[in-house]
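Engineer: A structural model of the following input is requested.
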Amino acid sequence: MTAVEIIIWSLALGAIGAVALGRLVDLAARPSVSRGHSAAFHLTVFAFVAVLSGLPEVFEPFVDPEMLEAAQVMAGPLCVALSAFWVGGWLNARHRERLMAAALRLAALVTPLAALGCFALPQAQQLAAAGALTLMAASLTLWVIWRASLMGDQLAPAMAFGCLLTLPAIAGMYATAMQLPQVTAAWQGLFALCAALSNGLTGYVLWRRDQADWRARHEDSSSDFDPVTRLHTGITLGQRLVKAQRRRRRMKRDGAVLAVMVFNVDRVRAQAGARGVNEMFIALAGRIKRQVGVVNPVGRYYDRCFVCLVESIDAPVWLRTLGLRVACSLRRPMTVGTGDGQRFEIHPDIGVGIVHLTPQEANLDDVLHDAERMADAARGMPSRTAMLDPETGNVVPVEEAQLAARRAPRPTRPGANDRASRR
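Structural biologist: This is a model prediction of the structure:
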């Protein structure tokens, strides 16, 4: 390695190491599983870049070349596999969608096993095969994250961009490890920059999610929070919904308001008492937040009604997936306890109402009223999910609504067609 190349990769490792150190300090200050995963992720990225950058070759007398090449073959697949595992938890993929969970599980389990198969290839082809395998697994993870962004996860687009930056970084670092003559110091500088920026952006998004989770669990009790579910209520809920609505209109994105009504509160209270009812509400609140993401505001509208504003969906057709996913999650049986220590299994009787929000102005009070009306009507539907059919204006099960696959195109400016025809 030249002196310039050593400086380039040392700076990149310094930036990545600084982020890892910050996450370790955060983990020590407020220990949690998610913070532990974040710190481990940054340390894994540090090791990945260190092994593939060529810096270990500077210490060649102390490094076994065969061991180094084996580490380079395994570094990428292991790093991406661990990332896929952690991304699954970050997205709550298991609770969101089976396809997302299966794709991430496939990347996490198959990639390291396939990497072992690279050692069966001729030595000259092992690094190239490992690089291609790593790129495929990283692309699959990127697709899953982008799919979550289409489903309304507000932090997923930034995470997807961070993962997108990893693709040139991975390709470049494997090209550097293969010592291709075309990889000059300038190219290495670009690859190192992509690696450092990707790590920094990913770290920021992980930190944002951790902060949102921590606030949701530890904010002080007040009249602005429901004492049972720890969700926003009253004026604070209204303010959060209004702010989210403004952000959504500013970004000109479609969104949705969901209302969830619980119908069997009295029956659960008769069976398990007030404690059982409270445990049911806590479990339902947690399931809703897992489905819509912690950054989308969820609140307790009143005793038996939860509301949520999903700030961004890619197309109206996603409302069907969103509504059915939420209803399926909430209807799963749960076990609640009574004051005397007994445990009962209950099946929540719920209805989910969905109102599609377009980028145009909408009165929030009217939207909440419509969502509540849809949720009440959903009680008589097999899927327990209802919305207004855009074509007929009738209340229908969400699976029967005629939803557009994409947003309607923006109206053409007057005269545009005439100008186009003249051309």
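
Engineer: C-alpha only now, for contacts and for neighbours.
Structural biologist: Will do.

Engineer: distance of the most centrally placed residue in the chain from Phe85?
Structural biologist: Geometric centre of the chain, nearest residue: Leu91, 3.5 Å, by C-alpha atoms, centre = their mean. Leu91 sits 10 Å away from Phe85, taking C-alpha to C-alpha, to the nearest Å as the criterion.

Engineer: what does Thr392 give?
Structural biologist: Relative to Phe85, Thr392 is positioned 44 Å away (C-alpha to C-alpha).

Engineer: and this one, please, so the two structures can be compared:
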Amino acid sequence: MSEFELAIWSAASGAISLVVLVCAADLLMTRSVAAAQGTAYNIVALLFVLLLSGVPRALVPELNPSALHTAQVLVGPLCSFLGNYWIRGWLGARQRDRFMDRALLGSGVAAIVLGMATLALPHSQQLPAAAIIVMVNVGLSIWMCVRARMHGDALALGIAIGSMLMLVGVGGLYGIALGVPGIGTGLQAMFASVCVLCLATIGAMLWKRNERARRMHGFEPEHSQFDPVTKLRSGAPFVRQLIKAQERRRRTRRDGAVIAVLVFQPERIVSQAGTGALNEVYLQVAHRLQRQLGAVNPVGRYWERCFIALSESIHSPAALRTMGLRVASAMRKPMHVKSADGTMVQVRVDIGVGVVHMGAREDSEVEDLLHEAEHLAEAARAMASRAAMRDPLTGETVPVEKAQFGHRRRIRAGAAIAPVTPGVRARA
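Structural biologist: So this is what the prediction gives:
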């Protein structure tokens, strides 16, 4: 490696280190798992660039060549495993698409297993085999990001662009490590620039994705469209967000659901622990709902004690049962809040969860879906599971665990639902 080439890759490593520092600052502000993953991902990517570019060997010639070669072989599959696993979380694959979830997780595990298996190959074939594993995984990541964008995740497009740049940068780095002839100083400068641009693009998308967490910690400016307590979108801005999501869902022909969570008797919490404790309860309700639906699905505060979420993609209508029970179970767990005198107290929130299957209400307006979900949440208060939906077969308001998923009849748009007890037919 010439001095000029060493300067190129040292500068690139320094620029990537700045991305790492920005991610670390985000981690210090939000202290979230996603921010920690983003920081670790960029650290591993920096290690990948350093090893394959040959900087360690140029700076420390006495390094063990065998150990350095083994590190070069394994660092790529390791990056693929960690990258696929974390991208799976960033794209909300578990909540959005079963195929995406399994493809990213399966390919990540396969990458690290196959990467270790390459060490059994002849010495000259180990690094080329690792390069193939990494390039295939990057290609898969691009496909999954594009798929997520088609499902309505706007930030997935940025990650896809970053992954496309990564394909070029990774190919160039493996070419340098393998000693491919014809890669001169100009090409190395281009590959170094692409690597920096790739990680900066992905880092920017992760910074944007953690925006709500920074708002909650007071590091983002407040806007009138956000609820001051929960930092969720509220009122008309949230309804507009749902309308856009509904339009995307219709274009992609994905099945979806609207979930409403109603908090009953908030005055009981105020009398027990004070107004500040009630705000903490609302904050925890918002956090638990967002965690159950995933960061990629819109969640907002419709009005004071009503929270709404839209799942833009469900695996099957039967998944509504699991979704409703999971949300209700999360909301019914005790919450620890600070009372007016500063002591921590435990409260249980009286809630109801309403689930509306959008596939059965294809022509309904968003406002109608919101009102139906709200009425179902009111009806759920009388049910043991605290989660209700319309039975696809009978049209009755039933606990979600008793809903029958067969050949459903379409429900008339605008049908009203009054709070009912389980087993009593809803008025249409």
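
Engineer: strands of the second structure, start to end?
Structural biologist: Remark: strands assigned in the second structure by DSSP state E are 233-234, 257-264, 299-303, 306-311, 335-338, 344-347, 350-357, 387-390, 397-399.

Engineer: just checking, Gly76 of the second structure touches Ile132?
Structural biologist: No - taking contacts as C-alpha atoms under 8 Å, Gly76 of the second structure lies outside contact range of Ile132: 9.8 Å.

Engineer: so between the two, which is more surrounded?
Structural biologist: Neighbour count, other C-alpha atoms under 10 Å: between Gly76 of the second structure and Ile132, Gly76 has more, with 29 against 15.

Engineer: in the second structure, which residue sits furthest out from the middle?
Structural biologist: Glu62 (43.8 Å).

Engineer: quick one on the thing from earlier: give the contact list for the residue nearest to the centre of the first structure.
Structural biologist: Ile145, Ala148, Gly293 (C-alpha atoms under 8 Å, 6 or more residues apart in numbering).

Engineer: once you drop chain neighbours, what's closest to the last one?
Structural biologist: Think Gly293 of the first structure. Spatial nearest neighbour of Gly293 of the first structure, excluding adjacent residues (C-alpha to C-alpha, 6 or more residues apart in numbering): Asp153 at 5.8 Å.

Engineer: quick check: Phe59 of the first structure vs Val51 of the first structure, distance?
Structural biologist: According to C-alpha to C-alpha, Phe59 of the first structure and Val51 of the first structure sit 12 Å apart.

Engineer: out of those two, which sits in the busier spot?
Structural biologist: Set Phe59 of the first structure next to Val51 and count neighbours by other C-alpha under 10 Å: Val51 wins out with 21 against 10.

Engineer: so that one sits right up against Ala75, yeah?
Structural biologist: Yes - with contact defined as C-alpha under 8 Å, Val51 of the first structure reaches Ala75; the gap is 7.4 Å.

Engineer: could you identify the longest helix within the first structure?
Structural biologist: helix 185-218 (DSSP state H).

Engineer: tell me what that one is packed against?
Structural biologist: helix 3-29, helix 33-52, helix 156-177 (3 or more C-alpha pairs under 8 Å, 6 or more residues apart in numbering; DSSP states H and E).

Engineer: as JSON lines, those with distance to Leu330 of the first structure would be great.
Structural biologist: Formatted as JSON lines, these follow (distance: least, C-alpha to C-alpha, whole Å):
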{"stretch": "helix 3-29", "distance to Leu330 of the first structure": "32"}
{"stretch": "helix 33-52", "distance to Leu330 of the first structure": "24"}
{"stretch": "helix 156-177", "distance to Leu330 of the first structure": "23"}
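
Engineer: which one of these lies closest to Met374 of the first structure?
Structural biologist: helix 156-177 (28.5 Å; C-alpha to C-alpha).

Engineer: got a list of contacts for that closest one?
Structural biologist: With C-alpha under 8 Å, 6+ apart, helix 156-177 of the first structure has contacts from 49, 52-54, 72, 76, 127-128, 131, 134-135, 138-139, 142, 145-146, 148-149, 183, 187-188, 191-192, 194-195, 197-199, 201-202, 205.
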